[in-house]
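In: Got a predicted structure here, sequence first:
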Amino acid sequence: MARDTTDARPIESRDELVAWIAEGAKPREKWRLGTEHEKFGFRKADHAPVPYEGPRGIRAVLDGMEGLLGWEPIHDEDNIIGLADPVGGGAISLEPGGQFELSGAPVETLHQTCSETFAHLAQVREIAEPLGLGFLGLGASPKWTRAETPVMPKSRYRIMANYMPKVGTKGLDMMFRTSTVQVNLDFGSEADMVKKMRVSLALQPVATALFANSPFLEGKPNGFLSFRSEVWRDTDRARTGMLPFAFEAGFGYEAYVDWALDIPMYFVKRGATYHDATHVTFRQFLDGALKNEIPGVEPEIGDWTNHLGTLFPEVRLKRYIEQRGADAGPWRRLLALPALWVGLLYDEGVLDEAWELVKGWSAEERQAMRDGVPRQALKTPFRDGTVLDVARDVVALAKKGLARRNMFATCGAAPLAENETVYLAPLEEIVATGETLAEVLLRKFHGEWGGNIEPVFEEYAY
């Protein structure tokens, strides 16, 4: 989850909010990709979750990373809750249950993402191993109850945790027991944004199916292949979902802004203080709704950027486009997610082919696919076949897009003189076998693991 910002420029009109998003458009030569991934910390001795405090806690990991990297600490009151790279633009932050997140810097190629990810995981191991800690790549914590899960000392999370049960039944599970991998991508114009948003929204359930990796909860199968995705179906209907209005005629920056304006806020931040604002929408805030409650407060651009970061649709628009449908997983899958979307969206011809693939789908078909993939993943029925049939076409299109980019380098497991298509290998294996990682895990659980969840902490740790 992104770092909360402060920008004191006053908001004079709705048009400024539209312009703020529009300013994100970039010429093709300036397009970048930024990958974010979360992971669960655990104690190696007993596979218990890692508290914030203590000599072997999350705070100790952050302190160690600060010393190792020289990054600037981010504080909430007296607590260190993240680190920011003052040069490269990357950051480390904490999710509510202690999930450790890298928000990667904007880079030009997947090879750079590979190097960044490889280095980050090595750095985390360097700090965590002497503390007896490990980190796990799954979409949902496989063992701990919500009561056993630690709570990180971030002010915004106190507000969110109080609000979530009012608007859905699974919001606290989302906060404390899920992990994801995301990629942020650029757009060149309003028309380019519209096409990329539509393709991304239509195909997001396919990505969810391909990356399904959260079949366990509290030590046993939970009935889903992507429990993390199921959680989002009942977190907060106002700020989540497939955004059917994005497919309506006239969709653009203004339509997204108008949707965002009518969603309740979480907070207003002034200085180091977070003020609960869950009872007003951003439009009401613009109309003066909080003036009497927070003396002197006026809407600022920083409030708008923070508000956009508290909206959780399947694909999120800010000054870039965020792909939000995938479970966290083993490190090669952390690279496969940006490879999929860069391949689909950054070659104009492939983007057009992807649009041709999805443009005839109805809102009902898109929603049915979204509702089906948490439980059935690639086996979800779709038209005359299954999501697997669509996934084969999608992975092939992504490979074509990456081949046309034809960018070469080497990284960790990527052989010398390979272009970016090498990072699609995990997805090519999935569409060839039809078996998601979640199904592999379930097969092991019922087979060689003998119904015991503990081996997951050995086999799927970073």
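Out: Thanks, I have it.
In: From now on I want contacts and neighbour counts done on CA atoms only, so please keep to that.
Out: Will do.
In: if I pick the spatially most central residue of the chain, what's in contact with it?
Out: Closest residue to the average C-alpha location of the chain: Q182 at 3.8 Å, with C-alpha atoms, centre = their mean. By C-alpha atoms under 8 Å, 6 or more residues apart in numbering, the contact list for Q182 reads 35-37, 322-326, 337-338.
In: Also R324?
Out: The contact partners of R324, by C-alpha under 8 Å, 6+ apart, come to 180-183, 204, 313-316.
In: If we use 10 Å, what do you get?
Out: 36, 180-184, 200-201, 204, 207-208, 229, 312-316 (C-alpha atoms under 10 Å, 6 or more residues apart in numbering).
In: helix/strand/coil for it?
Out: strand (DSSP: H, G, I helix; E, B strand; the rest coil).
In: put this beside the first:
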Amino acid sequence: MSNPGTSNSATIENRAQLVEVLERGSKPRSEWKIGTEHEKFGFVLPGQDDGRTPLSAPPYEPKGIGALLRKLEGPDWAPIHDGEALIGLAGQNSQKGRSISLEPAGQFELSGAPVVSLQETQSEMQEHFDLIRGPAAELGLGFLPFGFQPLWARDEMPWMPKSRYAIMRSYMPKVGTLGLDMMTRTCTVQVNLDFGDEADMARKMRVSLALQPLATALFANSPFVEGKANGFLSNRARIWTDTDNQRSGQPSLFFAEDFSFEKYVDWALDVPMYFVARDGKNIDASGCSFRRWLEGSAQPALDGLTPTIGDFEDHLTTVFPDVRLKQFLEMRGADAGRPEMMVAQSALWVGLFYDAATLEAAEKLVLEQPWEVYQQLRADVPAKGMQADFPGGLKALAKRVVALAEQGLRARVRNEAQFLDPLHLIADGGPNQAEYWLALYEGAWGGNVKPLFREASI
């Protein structure tokens, strides 16, 4: 989840203002960019002589995630605080447009700057890994980009001193059984992409929401829980099936022909809030919808508070559909994984979205099946991956989709098609990341998951 930012304090006078929040994202094609965000788990490196357990989760303090943030702080990285706690860094100077934030259990996230090319995406990712590797090693820490924490139990995970997470921690068990696992034991990679206008946004929403389960299968990378294989290829995706279904998944109205900014606003207004930020503090508003607050029937904690545009913008960051609409579209279906796979995830969606002819062809492709087929696919792929049932076969769909993405990338100014190479291998029948690690676990590793921390760390 992103760091707190400067909030728009304008009072909400009418619904049109909320629609305008999303409309402001519309951009001419010449201004379309690529923004990639990726998360990773910290872990204590073997060989430390200070009593820490090798491969355990680092705390915030001491010699943990907070200390790493302080080591990175400097001319290029300005501190972000929640009360007295350092909870993120805002990029400036050479890092302008980027930010570093903490997920609830200290998962370390880079939100990349909007860039023009996938080559820049790749360079930015590698630069970030290079940036943190030395300071982390000085603290005896390593990092693992993986979809679900493969070793530790939920109660072994630390909690970061970020006040919104305390509110969510209390609320999650009321609305699902796996929300605390989502908060503490999952990592994802997402790409944020632009749209030209409302019609372009709606088309991209329908295509990407339908194909998000395919992305989950292609990028599945979380087959282990507490040191054992648990029968899922993307346990991260399974977690999202029972986290908070009021705010997540594939809402049917997103597929509708008349889907619009206004309809997304209406949907978001009925999703319960987590918090309202005032004077540097987060007020617990959990369970109260934004609509109820606007109508004046909110819970007592919000008495006397006037809803602002900034409050609604904050609320939009706390809804979690598989494709999230802000002033861009966020693709949210993939597990974190190997660097080349995380860049491939950006490449897949850039190829499908940023060439008009390719997007039109992708829309025709997904319309071959009713939306219910893709909703069922979402339920099936966490366990079955590329073997999930789909008319004509999911691998056949993958081949067609990846071929379209390659077509779209070849239509761009730079030659970026090579970034899809890992996906071609999977579509042609090769193992996805989860299957690759499972083969090692069941073979050379002898049922021991700990070598993963050596083989998959950045």
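Out: Now that the structure is in, tell me what you want to look at. It should be emphasised that the depicted structure is a prediction, and the values quoted were computed from it without experimental measurement.
In: where does the TM-score land?
Out: Superposed pair, TM-score by TM-score structural alignment, normalised by the length of structure 2: 0.96. Supporting alignment: 448 aligned residues with a C-alpha RMSD of 1.2 Å.
In: before we move on, back to that, quick one: map the residue nearest to the centre of structure 1 onto structure 2.
Out: Under the alignment by TM-score structural alignment, Q182 of structure 1 pairs with Q190 in structure 2.
In: and what of V342 of structure 1?
Out: Per TM-score structural alignment, V342 of structure 1 is aligned with V350.
In: what's the helix or strand for the residue nearest to the centre of structure 1?
Out: Assessed by DSSP states H and E, Q182 of structure 1 sits inside strand 180-185.
In: For stretch 83-96 of structure 1, what is the distance to the chain centroid?
Out: 15 Å (C-alpha atoms, centre = their mean, to the nearest Å).
In: Am I right that the match of V342 of structure 1 sits in a strand?
Out: No. Counting by three-state DSSP, V350 of structure 2 is not found in a strand; it is helix.
In: Quick one: neighbours of it, just the number.
Out: When neighbours are counted by other C-alpha atoms under 10 Å, V350 of structure 2 registers 26.
In: for the residue lying farthest from the centre of structure 1, helix, strand, or coil?
Out: Relative to the centre of structure 1, the most outlying C-alpha is that of N292, 35.9 Å out, by C-alpha atoms, centre = their mean. State at N292 of structure 1, reduced to three classes by three-state DSSP: coil.
In: what does the one 4 residues further on give?
Out: Reduced to three states with three-state DSSP, the structure at G296 of structure 1 is coil.
In: Matching it against structure 2, which residue comes up?
Out: Across the alignment, which pairs residues by TM-score structural alignment, G296 of structure 1 is matched by G304 of structure 2.
In: State the distance from that match to L294 of structure 2.
Out: 12 Å (C-alpha to C-alpha, to the nearest Å).
In: Equivalent analysis for P213 of structure 2, please.
Out: Counting by C-alpha to C-alpha, the gap from P213 of structure 2 to L294 of structure 2 is 35 Å.
In: Let me know the angle separating the longest helix along structure 1 from strand 180-185.
Out: Longest helix in structure 1 by number of residues (criterion: DSSP state H): helix 190-210. With axes from the mean of the first three to the mean of the last three C-alpha atoms, to 10 degrees applied, the angle from helix 190-210 of structure 1 to strand 180-185 works out at 160 degrees.
In: Mean deviation, helix 190-210 of structure 1 versus structure 2?
Out: For helix 190-210 of structure 1, the mean deviation from structure 2 after alignment is 0.4 Å (mean C-alpha distance after the TM-score superposition for structure 1).
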